[in-house]
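K.L.:
Here's my sequence, what's the structure:
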Amino acid sequence: MDGTIVTLGGGGFSDCDRDSAIDDYLLALTGAEQPKVCFVPTASGDAMSYGERFEKAFAGRAQASVLSLFNSPSWAYQDPSMLLEQDLIYVGGGSTANLLAVWRLHGLPDILRTAAATGTVLAGISAGMNCWFDQSSTDSFGPLAPLDDGLGFLSGSACPHYFGEPGRQEKYLGWVASGALKDGWAVDDFTALVFRDGEFVEAISERPGHPAFRVEHDGDVAVETPLNVRLL
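P.N.:
Coordinates of the predicted model:
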């Protein structure tokens, strides 16, 4: 996988009432003075309030747009190929399973892979973190469950909201230990991982005290290795 992907366990404009240091970091990654930034709220069913929050957060510092795939009264359908014109593609949270199903129907995986290979930064929070990996921990079906249906842009498994939501840590460790999920990455709210060309680069955070881990099975247990998290 060529290109840069930033995976947020939580945080960014979705969770911050004030300006988000992770969002600032994402804009800086593009290298553009007035970057083109497209928000993809598929996982939330193109929730209008979510798109409006994005537009408010990026107003005046980016050319902001929203890609709708639902053709709802909130947002009109757009050709997904418009993603190829963006400097940053920012994927919102919600249902990982629904996001993946809709994206595949509309041809987004190939478009996103091409965009990343030509310099577009890919980023996402929660479901927008999960989608890039082979597998993930998701509440798409109600209770937390392992999902073996990711895009595979990044190898292994993912778990967002590691300490931010009850049961996330315990369940994820159990699935990695049992082999239900591959070795992977656990990220707390307000923290993100940066990958380049499929390789882990660094962990960053916009608030102190929100860790990230590499999680690997060792026999019949899962072992957490804390990552060095750079505070922005």
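
K.L.:
contacts, neighbours, all on C-alpha from now
P.N.:
OK.

K.L.:
Strands of the protein, start to end?
P.N.:
Under the criterion DSSP state E, the chain carries strands at the ranges 4-8, 36-40, 63-66, 88-91, 121-125, 133-138, 145-147, 154-159, 184-187, 191-196, 199-205, 212-218, 221-226, 229-231.

K.L.:
neighbouring contacts of the fourth one?
P.N.:
Which is strand 88-91. Contacting residues not belonging to strand 88-91 are listed as 26-27, 30, 35-42, 83, 120-125, 127-129 [CA atoms under 8 Å, 6 or more residues apart in numbering].

K.L.:
Second input sequence below; structure requested for side-by-side comparison:
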Amino acid sequence: MTTNNLSRQIVAMGGGGFSMEPGNPRLDKYILEVSNQKTSKICFLPTASGDSDKYIVKFYSAFSRQQCKPSHLSLFQPHTADLRSFLLEQDIIYVGGGNTKNLMALWKEWGLDRILREAWEEGVILTGLSAGSICWFEEGLTDSIPGLITVLPCLGLIKGSNCPHYDSEPERRPAYHNLRAQGLVSDGYATDDGVGLHFIDDTLHKVVSSRPQAKAYKLEKINGEIRETVLEPIYLSQYI
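P.N.:
Presented below is the predicted three-dimensional model:
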């Protein structure tokens, strides 16, 4: 397990990474660099996809090319009864996309909600895309129920709300604005695909992107009006 001076770090990606950008490793390389380990132990949690075999294969295919030690944890076919020890030994825990509602239910049933908080507090880097992004916030906008964008209570490691896929799924921006206007979701962050929000402790430290034009946004309700502020990312041009 890494200590990272016990700083609590999360990189929440709106989309991208090995599963959405197989030819663009910029975000994944950035995450490995954040861990500050020569050979990071990185564990993939594919819970939201129902532990899809194809997704797991994609993970190993991508990270076997990097300087790291990849592994995964399936909750449908767990390889150990001691999930806590296994996860706390990691330097990075990488959560895949899929159905966030199912992910949260399974995590709570298996106690991963508590284990992941402990890992975060112990300095393990937490990251992920889509479902693996919104899960870290107090609330997330999810399409887990077909045809609907709903608000889902999540782990609450980061204050506020989160909405991924802001540029690729056109229904998300109006849904986020409307839900915030009605007071059904708190202020928060939205991210285009390819953008990562890097939090250290409770503060947004950096916004990074694997795509030159992608952006992040801060959404707030101020004096009854919805304000969306663009957060310009740092393009990770150095990672190829």
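
K.L.:
Just the buried residues of the contacts of strand 88-91 of the first structure.
P.N.:
26-27, 30, 35-42, 83, 120-125, 127-129 (16 or more other CA atoms under 10 Å).

K.L.:
still on that earlier bit, select, out of the strands of the first structure, the one closest to Leu108 of the first structure.
P.N.:
strand 36-40 (10.8 Å; CA to CA).

K.L.:
In the second structure, what stretch matches the closest one?
P.N.:
Per the alignment by TM-score structural alignment, strand 36-40 of the first structure matches residues 41-45 in the second structure.

K.L.:
The matching stretch against the first structure, how far on average?
P.N.:
Aligned to the first structure and superposed, stretch 41-45 of the second structure gives a mean residue distance of 0.2 Å (mean CA distance after the TM-score superposition for the first structure).

K.L.:
Give me the distance from that stretch to the chain's centre.
P.N.:
Here stretch 41-45 of the second structure is found 13 Å from its chain centre; the criterion is CA atoms, centre = their mean, to the nearest Å.

K.L.:
can you tell which of the strands of the first structure is closest to Ala21 of the first structure?
P.N.:
Of all those, strand 199-205 comes closest under CA to CA, at 8.0 Å.

K.L.:
how much does that closest one stray from the second structure?
P.N.:
So strand 199-205 of the first structure averages 0.8 Å relative to the second structure (mean CA distance after the TM-score superposition for the first structure).

K.L.:
So which residues make contact with that strand?
P.N.:
Contacts for strand 199-205 of the first structure (CA under 8 Å, 6+ apart): 21-22, 190-195, 212, 227-232.

K.L.:
Let's see if you can find the most crowded of those residues.
P.N.:
The most crowded member of these, judged by other CA atoms under 10 Å, is Ala192 (32 neighbours).

K.L.:
What about the nearest residue to that residue once chain neighbours are set aside, how many residues nearby?
P.N.:
Computed as CA to CA, 6 or more residues apart in numbering, the closest residue to Ala192 of the first structure that is not its neighbour in sequence is Leu8, at 4.1 Å. For Leu8 of the first structure, the count of nearby residues is 32 (other CA under 10 Å).

K.L.:
likewise Ile115 of the second structure?
P.N.:
Residues lying near Ile115 of the second structure (other CA under 10 Å) number 18.

K.L.:
Helices of the second structure, start to end?
P.N.:
Taking DSSP state H as the test, the helices found in the second structure are 17-20, 26-34, 53-63, 83-88, 100-110, 112-121, 131-134, 172-181.

K.L.:
The first one against the first structure, how far on average?
P.N.:
On superposition with the first structure, the mean distance recorded for helix 17-20 of the second structure (mean CA distance after the TM-score superposition for the first structure) is 0.8 Å.

K.L.:
Could you do the third one as well?
P.N.:
In the superposition with the first structure, the aligned residues lie an average of 0.4 Å away from helix 53-63 of the second structure, counting by mean CA distance after the TM-score superposition for the first structure.

K.L.:
Buried ones in that helix, by neighbour count?
P.N.:
For helix 53-63 of the second structure, by 16+ other CA under 10 Å, it's 55-56, 59-60, 62-63.

K.L.:
Take the strands of the first structure and write them to CSV, including distance to Asp46 of the first structure.
P.N.:
CSV is the format used below for the strands of the first structure (distance: least, CA to CA, whole Å):
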stretch, distance to Asp46 of the first structure
strand 4-8, 19
strand 36-40, 8
strand 63-66, 9
strand 88-91, 11
strand 121-125, 15
strand 133-138, 19
strand 145-147, 22
strand 154-159, 23
strand 184-187, 25
strand 191-196, 23
strand 199-205, 27
strand 212-218, 29
strand 221-226, 35
strand 229-231, 31
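
K.L.:
Show me the one of these that comes nearest Leu105 of the first structure.
P.N.:
Nearest to Leu105 of the first structure among the strands of the first structure is strand 36-40 (15.0 Å), distances taken as CA to CA.

K.L.:
How about Ile10 of the second structure: what's its closest non-neighbour residue?
P.N.:
Residue nearest to Ile10 of the second structure in three dimensions, not counting chain neighbours: Leu126, with 4.7 Å by CA to CA, 6+ apart.

K.L.:
Output the residue interval of the second structure matched by stretch 84-102 of the first structure.
P.N.:
So stretch 84-102 of the first structure sits over residues 88-106 in the second structure, by TM-score structural alignment.

K.L.:
What are the buried residues along that stretch?
P.N.:
Result for stretch 88-106 of the second structure [16+ other CA under 10 Å]: buried residues 88, 90-101, 103-104, 106.

K.L.:
Also stretch 201-211 of the first structure?
P.N.:
For stretch 201-211 of the first structure, the neighbour count (16+ other CA under 10 Å) marks 203-207, 210-211 as buried.

K.L.:
now it: which residue numbers in the second structure?
P.N.:
The aligned range for stretch 201-211 of the first structure in the second structure is 205-215, by TM-score structural alignment.

K.L.:
First-to-last residue distance for that stretch?
P.N.:
End-to-end distance for stretch 205-215 of the second structure: 15 Å, by CA to CA, to the nearest Å.
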